[in-house]
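Asker: Sequence and predicted structure below; questions after.
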Amino acid sequence: MGPSLPHDLSGSTGASAVVQSLGGPLEGGTVARLHIEHAITDLSTWVEAFNRFEQARRDAGVTSQQVHQPVDDEQYIVVDLDFGDDEAAIGFKEFLEQVIWQTPDMSPGLAGSPRARILREVRTAP
């Protein structure tokens, strides 16, 4: 049986989420990744705001995080947050959409509308 098609879990803010029903990389388990991309006003302001929510990420179950910036676009950021399961990732995505991204005071450095997707790793080798 092949993988199921992604299920749209779009929130009211227009950000989209995709959950793929595929096995994860851990023995018998899965990892859900919240992948976020958005434009920023400037990196230092964004990093300061991101760092303010370190405890919130930890409390939400983030097990790993990576932040990248395209080499050709200093006004853009890409964030990957890993969770132990889909529910934790979905819950944190909703927190971002309904609380953090709703006001400039909560998300300084953010420019435009973020795009957030929830992903699971795809096994490509037997």
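Answerer: Perfect, I can see it now. Residues are numbered from 1 along each chain as shown.
Asker: switch to C-alpha atoms for all contacts and neighbour counts from now on
Answerer: Noted.
Asker: Tell me which residues are up against the lengthiest helix in the chain.
Answerer: Ordering each helix of the chain by length in residues (DSSP state H) puts helix 86-98 first. Residues outside helix 86-98 that contact it (Cα atoms under 8 Å, 6 or more residues apart in numbering): 11, 13, 15, 19, 31-34, 57, 60-61, 82-83, 116, 118.
Asker: Second structure follows, compare the two:
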Amino acid sequence: MITLQIEHQVRDFGMWRRAFDSDPLDRLASGVRSYRISRPLDQNDYVMLEMDFDTQEAAVDFLGRLQNDTWKTGVTAPALVGEPSTRIIETVAIENVSAR
């Protein structure tokens, strides 16, 4: 599994979440299989997002579209503070420790 990790500070989590939920890049059609939204317990203005893809190419394409369309002039731009930090990673193992 290939995952696009994104971390960034936001002006307001509710504003960011509404923009994210509007799905301007059509996650399903773009190959996103699932996603997780997290934030530090003591930092309500910071978001960590992980989006899973079947292929590296789909993740790279989606990231490029985010950088060109959404972060600079799109619906989520007003909610962001500074530049997001991104990376594409590959899951190499998943283990359920409670099953041991």
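Answerer: Okay, I see it. Bear in mind the structure is a predicted one, so any value in this text is a computation, not a measurement.
Asker: Could I get the TM-score for this pair?
Answerer: The TM-score (TM-score structural alignment, normalised by the length of the second structure) is 0.86; 94 aligned residues with a Cα RMSD of 1.7 Å.
Asker: just to revisit the earlier point, tell me, the longest helix of the first structure lands on which residues of the second structure?
Answerer: Following TM-score structural alignment, the aligned partner range for helix 86-98 of the first structure in the second structure is 56-68.
Asker: What residues of the matching stretch count as buried?
Answerer: Going by neighbour count (16 or more other Cα atoms under 10 Å), the buried part of stretch 56-68 of the second structure is 56, 58-60, 62-63, 66.
Asker: before we move on, what about stretch 81-95 of the second structure?
Answerer: Buried-residue list, stretch 81-95 of the second structure, by 16+ other Cα under 10 Å: 84, 88.
Asker: just to revisit the earlier point, identify the farthest-apart pair in the contacts of helix 86-98 of the first structure.
Answerer: Largest separation among those by Cα to Cα: Thr13 and Val31, giving 24.7 Å.
Asker: Now which residue in the first structure aligns to Gly31 of the second structure?
Answerer: Match for Gly31 of the second structure (TM-score structural alignment): Gly61.
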